[in-house]
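> I'll drop the sequence and a predicted model, then ask my questions.
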Amino acid sequence: MQKRTSFILGLLVGALLVGAAGTATYYGWVRPRHVNEMQVLKKNYAAENSSLRRRAKGLRKTATSAIPAPQNTNIDRLTPASEAALNKKLQAEQFIGTVLLVQHGQIILNKGYGYADAVTKRKNTAASLYQIGSVQKSITAVLIAQLIASGQAKYTDNLHLYYPQIPASDGITLRHMLNMASGLAYTAPAPKTVLTDNQLLAYVLQRVTFNPAKLGHRDYQPVNFTLLAGIVEQLTHQSYEQVVNQRIFAPLGLKANDAGFQWHMIEQPSETVSYGTKPNAGLYAQPVAQTLADMHSELGTGNIYATSNALYQIEKATVDGKLLSAAQVKTLRNSSNGVYGGGAYNFADYYVSHGVKNNQEVVFAMAKDGQTAAILMTNRASAYLQWEDWQKWYYRFAQNAATD
């Protein structure tokens, strides 16, 4: 019995040491190295080629010294009974992050749960920033729809007009790409060095493949939106980052502490540390870092961060006439029955989106009029296989929750 007890104690001590070692490695080496990468990249911007020079000129000034400290802006209008039901659900899912719920056009909950940074004991709040992952594709789709509305492109444009080197590009349209039905795929590993947009697109173009059997059939392939982002750059003669800043963030009054590109997130006081979901480990036992090369490789598909409210404002502005007209939205998102179209999964009266990047995850559902919404943003991705169930449960909860 004494030997068994000693063995169990040994296992527990060993697990604690492993967790502590992982955290120490992250804060003692990985994170400082990442911060240093950011500083070196900024110092070298002036020496980069023309694409990065254009980007540098268009960046918003986000010096940390000029950014106010984050404030706890949590909103909670739920009755005690509704609050208890929500907390029970979140606790069962071991959720850490921020939840935003909208009912009848009013935010009834915007609240943080768990830690943004477990080491410093900084909690998640309504102001916490998260990577939105593939939800960014809806932003890329809006940019394409804006360019079509201005007569600079058409849904029926063949990809050959922009990338003639892609096989069968004369039979692939922008509509095919927006609806993930182009037959294109890209499975090569992400670049290991930081590339400019032009360099990344060249890298992708050398490795993209085409399957004629999948042309016209839904097949989720992010490369479609990387190429669409490249088309945005071709038509505007600006970097994708500049276009998003000018056409999406600026009109909505969003600043760097609301939304931005991933390489700026570390400058923000409300950034969140990513945590892994290693079996039998604690919620915060496995901090995860991301390289600059990986961030830059997600052009148009997954390198934007936002608060829950900023993401809601962007998506609501899409459907209420600020970014696109109602007719333009209807044309863009031309699918139904939960089928992917125009950067989202569309149903009769609402649409959903889902993004995962660097162990951060977003589950998003919103009515087509923006009056009901449920947004879950987490810095410990855990809903990847259950996200469709999540969006249904939390959307229904937002519709029916009792409020004070």
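On my side now, so go ahead. Numbering: from 1, shown residues only.
> okay, CA-based contacts and neighbour counts for the rest of this
Noted.
> And for Gly341, the neighbour number?
In terms of burial, Gly341 registers 24 neighbours under the definition other CA atoms under 10 Å.
> could you list every residue that touches it?
Leu178, Asn179, Met180, Leu332, Arg333, Asn334, Ser335 (CA atoms under 8 Å, 6 or more residues apart in numbering).
> and the gap between the third one and Ile172?
From Met180 over to Ile172 the distance is 11 Å, taken as CA to CA, to the nearest Å.
> Looking at the two, which is more packed in?
Using other CA under 10 Å, the more surrounded residue of Met180 and Ile172 is Met180, with 27 against 22.
> could you check the distance from the more buried one over to Pro222?
For Met180, the distance to Pro222 - CA to CA - is 8 Å.
> tell me the contacts of Tyr203?
Tyr203 neighbours (CA under 8 Å, 6+ apart): none.
> Now name the helix or strand holding it.
helix 197-205 (DSSP states H and E).
> now swap in Ala293 and tell me
Applying DSSP H and E, one finds Ala293 within helix 292-296.
> can you give me how far that helix is from the chain middle?
Here helix 292-296 is found 14 Å from its chain centre; the criterion is CA atoms, centre = their mean, to the nearest Å.
> I'd like to know which elements that helix is packed against.
helix 31-44 (3 or more CA pairs under 8 Å, 6 or more residues apart in numbering; DSSP states H and E).
> okay, now the residue lying closest to Leu159 once chain neighbours are set aside: neighbour count?
In space, and not counting its chain neighbours, Leu159 is closest to Ser169: 5.0 Å by CA to CA, 6 or more residues apart in numbering. Using other CA under 10 Å, the number of residues around Ser169 comes to 18.
> Included below, for side-by-side comparison, is a second structure:
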Amino acid sequence: MKRVLQVLVAATTVSAVIAAPAAAAAGPDRSGLQRELDNVVSASAVGALAEVRDGHRLWRGTSGVAEFGTTRDVPVNGRFRAGSVTKTFVATVVLQLVDEGELRLDDTVEKWLPGVVPNGDNITVRHLLNHTSGLYDFKDTLTPPEILAGRWKTWTATEVIQRALAEPPTFEPPGKAFDYSNTNYTLLGEIIEKATGESYGDEVKRRLIEPLHLKGTEMPGTSTRIPGPHPHGYVPTDDGLLDFTEMNPSIFGAGGELISTTADLNRFFTALLDGELLPAHLLDEMKKPAVEGRAYGLGLAWRDTPCGIVYGNDGDSLTYQTWSFSTPDGDHQVTVALTPDFTGDSDDVIDAFLNKAICG
């Protein structure tokens, strides 16, 4: 979806948002974190919220405003669309099914979804999980006007898969290279349903959300609202920022529909990396690079910081951007979510915030 946003931004102009910083803290405020979060908002966002855990110490902060044109503070416990962080949840369910003997990483798409994907005999569950299938990303077939006009549309898995398959593969044979494609996770959602008889959303809820008591997390399906407190999210148009908070998230599907909170995502990644959700050998599989030089495994990403590697994922859901990472031992976690204003590039300021949160 980042590439779709880039097209949107290139085609439109919006006025700068002047951020009014606000903070809410629970526990000691680690020096500099609020300043770095304010820098994120000043550079590229209407509002932002974050939770940082350092051992038994907790810091929560916000900056900017919850709604453009108001002075309303961002709710520190606010919910947001977590985008591709959804993929780590879905990948965890797939690997639990592998652990139970219901699936194998070397199972082919053809085995589970016969006749759906050309060359499905040569594309495996592993290829889908680590984006080495070569299948075209259906998101790249969507134009900005189509996204805006389809705000309330219910997108089916069949529909988006067919859009992707109308385009040639980005490479062949499968496994040769890495190319991020949301189509892979749409197919995984369908495979979960075939293997369990339940939807991928129900399986995520039963296996992850409920056992971990993630009270602010849900797989909304086609529900257009974000329940509970939340900042508003926007897309850029010729007339300025358009409030796009309410929309049908089926366009994201198994690759990106999750709604969550900073506390819940920190809890999820802590549980995952602590071995609460998967046996050690499958967690190790998650951490294996898809191809050499790529910091992405089976639905899990990683990044280098000045004090070492951290694992997690990031997500972009048009109106919200999320980063959630943890040290391998789970002693340091950070989740930050923002509502972009599309006036600048957040990469450098987000890197600074994440490094400060993890390394102090």
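Yep, that arrived. Bear in mind that the values here come from a model prediction, so they are computed numbers and not experimental data.
> Work out the TM-score between the chains.
TM-score for the superposed pair, counting by TM-score structural alignment, normalised by the length of the second structure: 0.78. Supporting figures: 323 aligned residues with a CA RMSD of 3.2 Å.
> re earlier: out of the contacts of Gly341 of the first structure, which ones does the second structure keep as well?
Counting by both residues aligned by TM-score structural alignment, their matches' CA atoms under 8 Å, the second structure reproduces these contacts from these: Leu178, Asn179, Leu332, Arg333, Asn334, Ser335.
> Now list the buried members of those residues.
Leu178, Asn179, Leu332, Arg333, Ser335 (16 or more other CA atoms under 10 Å).
> Which of these sits closest to Ile107 of the first structure?
Set against Ile107 of the first structure, the nearest of these by CA to CA is Arg333 (25.1 Å).
> Nearest residue to that closest one in space, please, no chain neighbours.
Gly342 (4.6 Å).
> Count residues in the vicinity of that neighbour, would you?
Neighbour number of Gly342 of the first structure under other CA under 10 Å is 27.
> do the same with Val362 of the first structure
29.
> Gly228 of the second structure versus Val160 of the second structure, what's the distance?
Counting by CA to CA, the separation of Val160 of the second structure from Gly228 of the second structure is 30 Å.
> Comparing these two, which shows the higher neighbour count?
Between Val160 of the second structure and Gly228, counting by other CA under 10 Å, Val160 is the more crowded of the two (22 against 10).
> Excluding chain neighbours, what is closest to that one?
Using CA to CA, 6+ apart and skipping the chain neighbours, the partner closest in space to Val160 of the second structure is Phe138 (6.0 Å).
> So the one you found sits against Tyr185, correct?
No - taking contacts as CA atoms under 8 Å, Phe138 of the second structure lies outside contact range of Tyr185: 11.0 Å.
> aligned partner of Phe353 of the second structure in the first structure?
The pairwise alignment with the first structure assigns Phe353 of the second structure to Tyr394, based on TM-score structural alignment.
> which ones are touching the closest residue in space to its match that isn't next to it in sequence?
Distances taken as CA to CA, 6+ apart place Ala374 nearest to Tyr394 of the first structure, at 5.9 Å, with adjacent residues excluded. Shown in contact with Ala374 of the first structure (CA under 8 Å, 6+ apart): Val99, Leu100, Leu101, Val102, Val363, Phe364, Ala365, Met366, Gln391, Tyr394, Tyr395, Ala398.
> Next, find the distance separating Ala374 of the first structure from Gln246 of the first structure.
27 Å.
> One more: Ala181 of the first structure?
Ala181 of the first structure is 29 Å from Gln246 of the first structure, by CA to CA.
> more crowded one of these two?
Between Ala181 of the first structure and Gln246, Ala181 has the larger neighbour count (other CA under 10 Å), namely 23 against 13.
> Tell me the residue in the second structure aligned with the more buried one.
Per TM-score structural alignment, Ala181 of the first structure is aligned with Thr132.
> Off-centre distance for the helix holding Tyr203 of the first structure?
On CA atoms, centre = their mean, the centre of helix 197-205 of the first structure falls 21 Å from the chain's centre.
> how much does that helix stray from the second structure?
The superposed helix 197-205 of the first structure is, by mean CA distance after the TM-score superposition for the first structure, a mean 5.5 Å from where its aligned residues fall in the second structure.
> how far away is the counterpart of Val204 of the second structure in the first structure from Asn280 of the first structure?
In the first structure, the residue matched to Val204 of the second structure (TM-score structural alignment) is Val244. Per CA to CA, Val244 of the first structure is found 41 Å from Asn280 of the first structure.
> quick one, which of the two is more surrounded?
Taking neighbours as other CA under 10 Å, Val244 of the first structure and Asn280 compare with Val244 leading, 20 against 8.
> Ile123 of the second structure contacts His131, correct?
No - in this structure Ile123 of the second structure lies outside contact range of His131 using CA under 8 Å: 10.6 Å.
> picking that back up, quick check, the residue nearest to Tyr394 of the first structure in a strand?
Yes - the assignment for Ala374 of the first structure by DSSP: H, G, I helix; E, B strand; the rest coil puts it in a strand.
> mind checking how far the alignment partner in the second structure of it is from Lys288 of the second structure?
In the second structure, Ala374 of the first structure lines up with Val334, judged by TM-score structural alignment. The gap separating Val334 of the second structure from Lys288 of the second structure is 22 Å, by CA to CA.
> what about the longest helix in the first structure?
helix 2-25 (DSSP state H).
> buried ones in that one?
Judged by neighbour count using 16+ other CA under 10 Å, the buried positions of helix 2-25 of the first structure are Ala15, Gly19, Gly22, Thr23.
> got the contact list for stretch 27-45 of the second structure?
17-19, 21, 23, 47-48, 57-64, 338-346, 349-350, 352-353, 356-357, 360.
> Show the contacting residues for the aligned residue in the first structure for Gly78 of the second structure.
Aligned by TM-score structural alignment, Gly78 of the second structure pairs with Ser128 of the first structure. Residues in contact with Ser128 of the first structure (CA under 8 Å, 6+ apart) are Thr98, Gly112, Ala116, Ser270, Glu271, Thr272, Thr307, Ser308.
> Try it again at 7 Å.
With contact taken as CA atoms under 7 Å, 6 or more residues apart in numbering, Ser128 of the first structure is in contact with Ser270, Glu271, Thr272, Thr307.
> If anything else comes up later, I'll come back, but that's it for now.
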